[in-house]
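S.K.: Only the shape, not the letters, is given here:
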């Protein structure tokens, strides 16, 4: 269940952050509400994840996956550009998450 909880947390955080961008400084009610709910769900499921995965590993995966997903959403949904340095950096983040998942022995408590 830990990976399901972490996935739900990541997706909720990405939804919340995307809605925050659309809220235009919390001036639009619906995106503002989605932001609050998204972050509430994200932190709740992250807290469940931390019962089974070390905080450093869970947070690295959570934040890394969130960064990558938000960069993709920003590019396609919000029309934000990614330069070569951004793409290379995102590639390193993906590599780091893969390395943690494949090679780390510190995933569980």
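M.R.: Thanks, I have it. Just so you know, these numbers come straight off a predicted model, no measurement behind them. Numbers count the residues shown, from 1 in each chain.
S.K.: For the rest of this, base every contact and every neighbour count on C-alpha atoms.
M.R.: OK.
S.K.: tell me, what residue is most central in the chain?
M.R.: residue 66 (2.2 Å; CA atoms, centre = their mean).
S.K.: Now tell me what touches the helix or strand where that residue lies from outside.
M.R.: Assigned by DSSP states H and E, residue 66 belongs to helix 55-76. Helix 55-76 has contacts (CA atoms under 8 Å, 6 or more residues apart in numbering) with 6, 9-11, 13-14, 17-18, 46, 49-50, 80-82, 90, 93-94, 97, 100, 106-107.
S.K.: Against that first model, consider the following:
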């Protein structure tokens, strides 16, 4: 259940960050409300995942790393941002770091 909550927290954070870009500097009310709701939901879900005994360092690293990688890919796929070989390498390092954290004994 903790891993499901963490996955939902990551999804909510990614949606909120995408809405942040679409909010045009928080000037579009609808997208601004989506940003606020997404981040509040994300932190609430992350808090519940931690309450269920996920290691804090592992959970936060996965939450932040997976969110960062997802946002980089969304930016390239839908927002016209460039995806250079160096950026791809960075995303692969993030994914590798998450895998290593899981193999190192996260619950």
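M.R.: Nice, thanks for sending it over. Every value quoted in this text rests on a predicted model; they were computed, and no experiment measured them.
S.K.: if we can go back for a sec, any buried residues in the helix holding residue 66 of the first structure, and which?
M.R.: 55, 57-59, 61-74 (16 or more other CA atoms under 10 Å).
S.K.: Can you list the residue ranges for strands in the second structure?
M.R.: In the second structure, no strands are defined using DSSP state E.
S.K.: With the second structure overlaid, report how far the helix holding residue 66 of the first structure is off on average.
M.R.: Superposing on the second structure and averaging over aligned pairs (mean CA distance after the TM-score superposition for the first structure), helix 55-76 of the first structure comes out at 0.6 Å.
S.K.: Tell me how far that helix lies from the chain's centre.
M.R.: 4 Å (CA atoms, centre = their mean, to the nearest Å).
S.K.: can you check stretch 9-16 of the second structure too?
M.R.: 5 Å.
S.K.: What range does that stretch cover in the first structure?
M.R.: Counting by TM-score structural alignment, stretch 9-16 of the second structure falls onto residues 9-16 of the first structure.
S.K.: Quick one: map residue 70 of the second structure onto the first structure.
M.R.: In the first structure, residue 70 of the second structure lands on residue 69 (TM-score structural alignment).
S.K.: quick one: the closest residue to residue 52 of the first structure other than its chain neighbours and residue 11 of the first structure, what's the gap?
M.R.: In space, and not counting its chain neighbours, residue 52 of the first structure is closest to residue 108: 5.8 Å by CA to CA, 6 or more residues apart in numbering. Going from residue 108 of the first structure to residue 11 of the first structure by CA to CA, to the nearest Å gives 22 Å.
S.K.: more crowded one of these two?
M.R.: Legend: neighbour count by other CA atoms under 10 Å for residue 108 of the first structure and residue 11, higher for residue 11 (19 against 14).
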